[in-house]
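Participant: Turn this into a model:
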Amino acid sequence: MADPTEESRPEEAEEDGGGPVKTFLEHLEDLRWMLIKSGTALLVGMIVCLYSTNKVVSILKWPLERAALIQVGHKQKVLVKLGEEDVFSFQPATNHIGPLDLGTNPLIILQIKPVEEGTNIHFVARVEKDPPSSERARSATDLVYFDPAAPFMSSLHLAFFAGILLTAPFIFYFVGEFVLPALKIKEKKYLLRAFGVGVGLFAAGVCFCYFIIMPRALKFSELFALWMGIKVPEWRAETYFGFVTKFMLGMGMGFELPVVLLALVKIGILDYKKLSAMRRYMIVINLVLGALLTTPEVFTQIMMAVPLQLLYEISVWIAWYWERKEKLREAQAGSQDY
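Facilitator: You can find the predicted model right below:
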């Protein structure tokens, strides 16, 4: 007669175990191929992004153009154009230049056109007090390079980070091919859920930074420089691109906080009481993360710390819900035993 414990072993192995048992060298071989495939995917993504650097630059310049549309206070900016070319811009002390009334809009276009009359050329000035938003976006701070090698190095920098974002699904897939066979079925379920939520939160953090925080942070930097008495008609392009990419990636990584905390709750390292007791410390930690993952200024630091603290509070309440649900399940199981 067969031993019933032996019959249940395959089922237990199927429930608990992962893929086939491999030797150490076989694991190293799998790791090598995972790194090769991930590196190849990243290299292909970098080549694609390097070929499309002009489009990547246009995407990264959008927050700067959006910042030009934000009006703070009553300061005006006059953009002087010769024909269709932008010549320079300045901020008048008042909304009057001699007899010329500039109105109250934040951007005024002073267009100068040459008119030929016989052998003489006259310049005719026309004031556009309510230019379209496309013209206002063109008045954004210019990006310039001051180093002959800067455009090439900057394009490599952009291609690297854009390549990571572009090939991230493939890299995660290759990593999953390497890790998932060794996990138990229950662990696979939790990991796949965490992966889906983590990808969504990372994308939400990047989009939140790109569409909401970044234009306001750039506007704040410009206004702060003007408050110091320093004009900012131009910024170094490589510095700007580094700021934007670092800020967006930092915000995306910061939005992964609930995944890490709730994973620790599932493991048993943290619980609702511990998370509640850590609230005051998390405020300081989020401010430190805001300083490390963004530029070292108070405005962007606070703008990143606030959503991180909100995500922490959401994690605390999810942990409370899980703990309450587990207690109810245990109470129901205890009542059924009696």
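Participant: From here on, just use CA atoms for contacts and neighbour counts.
Facilitator: Fine.
Participant: What residues sit buried inside the lengthiest helix in the chain?
Facilitator: If you go by DSSP state H, the chain has its longest helix at helix 298-337. Neighbour-count burial for helix 298-337, with 16 or more other CA atoms under 10 Å as criterion, is recorded at 299-305, 307-309, 311-313, 315-316, 318-320, 322.
Participant: Show me what that helix packs onto, helices and strands only.
Facilitator: helix 214-227, helix 257-267, helix 272-277, helix 279-293 (3 or more CA pairs under 8 Å, 6 or more residues apart in numbering; DSSP states H and E).
Participant: Show me the one of the ones you listed that comes nearest Ala67.
Facilitator: Nearest of these to Ala67, taken as CA to CA: helix 214-227 at 4.5 Å.
Participant: Please point out which parts of the next helix or strand after the closest one sit buried.
Facilitator: Counting by DSSP states H and E, the element after helix 214-227 in chain order, helix or strand, is strand 234-236. Using 16+ other CA under 10 Å as the test for burial, strand 234-236 gives no buried residues.
Participant: so how far is strand 234-236 off the chain centroid?
Facilitator: Distance of strand 234-236 from the chain centroid (CA atoms, centre = their mean, to the nearest Å) equals 22 Å.
Participant: hmm, who's touching the helix or strand following that strand?
Facilitator: Note on strand 234-236: by DSSP H and E, the next helix or strand toward the C-terminus is helix 237-254. For helix 237-254, the external contacting residues (CA atoms under 8 Å, 6 or more residues apart in numbering) are 60, 143-145, 150-151, 154, 158, 161, 201-207, 209-210, 214, 289, 293-295, 304, 308.
Participant: same deal with stretch 149-169?
Facilitator: 41-50, 53, 56, 145, 238, 241, 245.
Participant: thinking again about what came up before, give me the subset of the contacts of helix 237-254 lying in helices.
Facilitator: Mapping the contacts of helix 237-254 onto helices (DSSP H) picks out 60, 150-151, 154, 158, 161, 201-207, 214, 289, 293, 304, 308.
Participant: Give me the buried subset of those.
Facilitator: 60, 154, 158, 161, 201-207, 214, 289, 293, 304, 308.
Participant: thinking again about what came up before, can you list the helices and strands packed on helix 298-337 in TSV and add distance to Leu28?
Facilitator: Below are the helices and strands packed on helix 298-337 laid out as TSV (distance: least, CA to CA, whole Å):
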stretch	distance to Leu28
helix 214-227	43
helix 257-267	27
helix 272-277	38
helix 279-293	33
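Participant: For stretch 15-26, measure first residue to last.
Facilitator: Stretch 15-26 has an end-to-end distance of 24 Å (CA to CA, to the nearest Å).
Participant: Please provide the structure for the following sequence as well, for comparison with the first:
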Amino acid sequence: MSLESEGMSVVDHLTELRKRIIYVLLVFVAGLVGGLFCARPIYNYLISADIAQGFVLHAFSFWDGIGMYMKIAMTVSLVLSIPFIVYQLWAFISPGLRPEERSATLRYVPYVFILFVLGIAFAYYVIFPMALSFTISITRSMGLAETYGITQYFSFMFSLVIPLAILFELPLLVMFLTKLRVLNPLRLRKMRRYAYFALVFIAVVITPPDFISDFLVTIPLLVLYEFSVFLSAIVYRKQLSADAERESRYTQPKSR
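Facilitator: As a prediction, this is how the structure comes out:
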């Protein structure tokens, strides 16, 4: 292959990547517009939920209300865009996959949305109330006057909910990389101690600084990792079986 053809191949790949990024941005902007229409009912739900009862939220700047609506709209857009983002990623790398890998990985796309929504639900209904209760108890134990801004409240919420929702994609990511033969269960078991350390570190960073909160977040993350190893083992066994069948087909002597 000549250098010119290789250069054209690189240019073609960059052009394709730019096209995929433009598609993602267009969908994200469309989701952002739709999210702005949904922002008010979502805000009313979040404020009227049991978690927010007893709070009087304040605006400390003229932009607090708009900023809160934008945060909600961006979250809605992210939820709606994630399956499309994953599909565009698959479309970009699919030419380098075998036909069976291409069809198998495409099936993962709907589960990206499901796992992300489950992660949001777990973070909002389990982790966020726990973290909020802890921080409020510390504030009251110090005898401080409670004056909460709407920006601080929603920033605190989204800083917990969004990272955990993304981490819920771990099993799917591991299955995808196993399908591409980048990972396998043997490698995942060998790196378990490092993965555990990373997950514990993430749990400590995104939760309030107390042992109970760290423990309650760490356990689901470790379970997610072990579930990822289990799913990787299933995919890996199927790959070994397919490889053995393919090898036996080629090595079997042909009948005259």
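Participant: Narrow the contacts of stretch 149-169 of the first structure to just the buried residues.
Facilitator: 41-43, 45-47, 49-50, 53, 56, 238, 241, 245.
Participant: what's the farthest-apart pair in those residues?
Facilitator: Pairwise distances across those (CA to CA) peak at 25.3 Å, for the pair Ala41 and Glu238.
Participant: Can you pick out the most distant pair from the contacts of stretch 149-169 of the first structure?
Facilitator: Most distant of the contacts of stretch 149-169 of the first structure, by CA to CA, are Ala41 and Tyr145, 30.3 Å apart.
Participant: what residue of the second structure takes the place of Arg193 of the first structure?
Facilitator: Under the alignment (TM-score structural alignment), Arg193 of the first structure maps onto Arg107 of the second structure.
Participant: With Val87 of the first structure instead?
Facilitator: Val87 of the first structure maps onto nothing in the second structure when the alignment is built from TM-score structural alignment.
Participant: repeat for Val57 of the first structure
Facilitator: Using TM-score structural alignment as the criterion, Val57 of the first structure maps onto Tyr43 of the second structure.
Participant: That match falls within a helix, correct?
Facilitator: Yes. With DSSP: H, G, I helix; E, B strand; the rest coil as the criterion, Tyr43 of the second structure is part of a helix.
Participant: can you list the residues that contact stretch 168-181 of the second structure?
Facilitator: If you take CA under 8 Å, 6+ apart as the criterion, stretch 168-181 of the second structure is touched by 97, 101, 105, 108, 111-112, 115-116, 118-119, 183-184, 224-225, 227-229, 231-232, 235-236, 239.
Participant: mind redoing it with 6 Å?
Facilitator: 115, 119, 183-184, 228, 232 (CA atoms under 6 Å, 6 or more residues apart in numbering).
Participant: how many neighbours does Ser159 of the second structure have?
Facilitator: 13 (other CA atoms under 10 Å).
Participant: Now do the counterpart of Asp64 of the second structure in the first structure against Gly39 of the first structure, distance only.
Facilitator: Using TM-score structural alignment, the partner of Asp64 of the second structure in the first structure is Ala150. Ala150 of the first structure sits 25 Å away from Gly39 of the first structure when distances are taken as CA to CA.
Participant: helix, strand or coil for Ala140 of the first structure?
Facilitator: Ala140 of the first structure - assigned by three-state DSSP - is coil.
Participant: need the contact list for it.
Facilitator: Ala140 of the first structure makes contacts with 65, 68, as judged by CA under 6 Å, 6+ apart.
Participant: try 10 Å
Facilitator: 61-69, 219, 233-234 (CA atoms under 10 Å, 6 or more residues apart in numbering).
Participant: what's the burial count for Pro148 of the first structure?
Facilitator: Neighbours of Pro148 of the first structure (other CA under 10 Å): 8.
Participant: Grab the nearest non-local neighbour of the aligned residue in the first structure for Phe128 of the second structure.
Facilitator: Using TM-score structural alignment, the partner of Phe128 of the second structure in the first structure is Met214. Closest residue to Met214 of the first structure apart from its sequence neighbours, by CA to CA, 6 or more residues apart in numbering: Pro63 at 6.0 Å.
Participant: any idea how far Met282 of the first structure lies from Ala305 of the first structure?
Facilitator: 10 Å.
Participant: between these two, what contacts are shared?
Facilitator: Common neighbours of Met282 of the first structure and Ala305 (CA under 10 Å, 6+ apart) are 288-289.
Participant: quick one, what contacts Val29 of the second structure?
Facilitator: Residues in contact with Val29 of the second structure, defined by CA under 10 Å, 6+ apart, are 35, 73-74, 77-78, 81.
Participant: Kindly supply the PyMOL command isolating those of these that are buried.
Facilitator: Selection of buried members from these for PyMOL, criterion 16+ other CA under 10 Å:
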select buried, resi 35+73+74+77+78+81
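Participant: which one of the contacts of Val29 of the second structure sits closest to Tyr87 of the second structure?
Facilitator: Within these, the smallest distance to Tyr87 of the second structure is 9.9 Å, found for Ser81 (CA to CA).
Participant: Now that closest one: which helix or strand?
Facilitator: Counting by DSSP H and E, Ser81 of the second structure is part of helix 64-93.
Participant: Give me the mean distance between the very next helix or strand once past that helix and the first structure.
Facilitator: Next helix or strand after helix 64-93 of the second structure toward the C-terminus (DSSP H and E): helix 99-106. Superposed on the first structure, helix 99-106 of the second structure shows a mean distance to its aligned partners of 1.9 Å (mean CA distance after the TM-score superposition for the first structure).
Participant: Kindly report the same for stretch 73-83 of the second structure.
Facilitator: By mean CA distance after the TM-score superposition for the first structure, the fitted stretch 73-83 of the second structure averages 2.6 Å away from its aligned residues in the first structure.
Participant: For Tyr51 of the first structure, give me its contacts.
Facilitator: Neighbouring residues of Tyr51 of the first structure by CA under 10 Å, 6+ apart: 45, 155, 159.
Participant: any idea which element the first one lies in?
Facilitator: Under DSSP H and E, the secondary-structure element containing Gly45 of the first structure is helix 24-51.
Participant: could you give the angle of that helix to helix 150-179?
Facilitator: 150 degrees (axes from the mean of the first three to the mean of the last three CA atoms, to 10 degrees).
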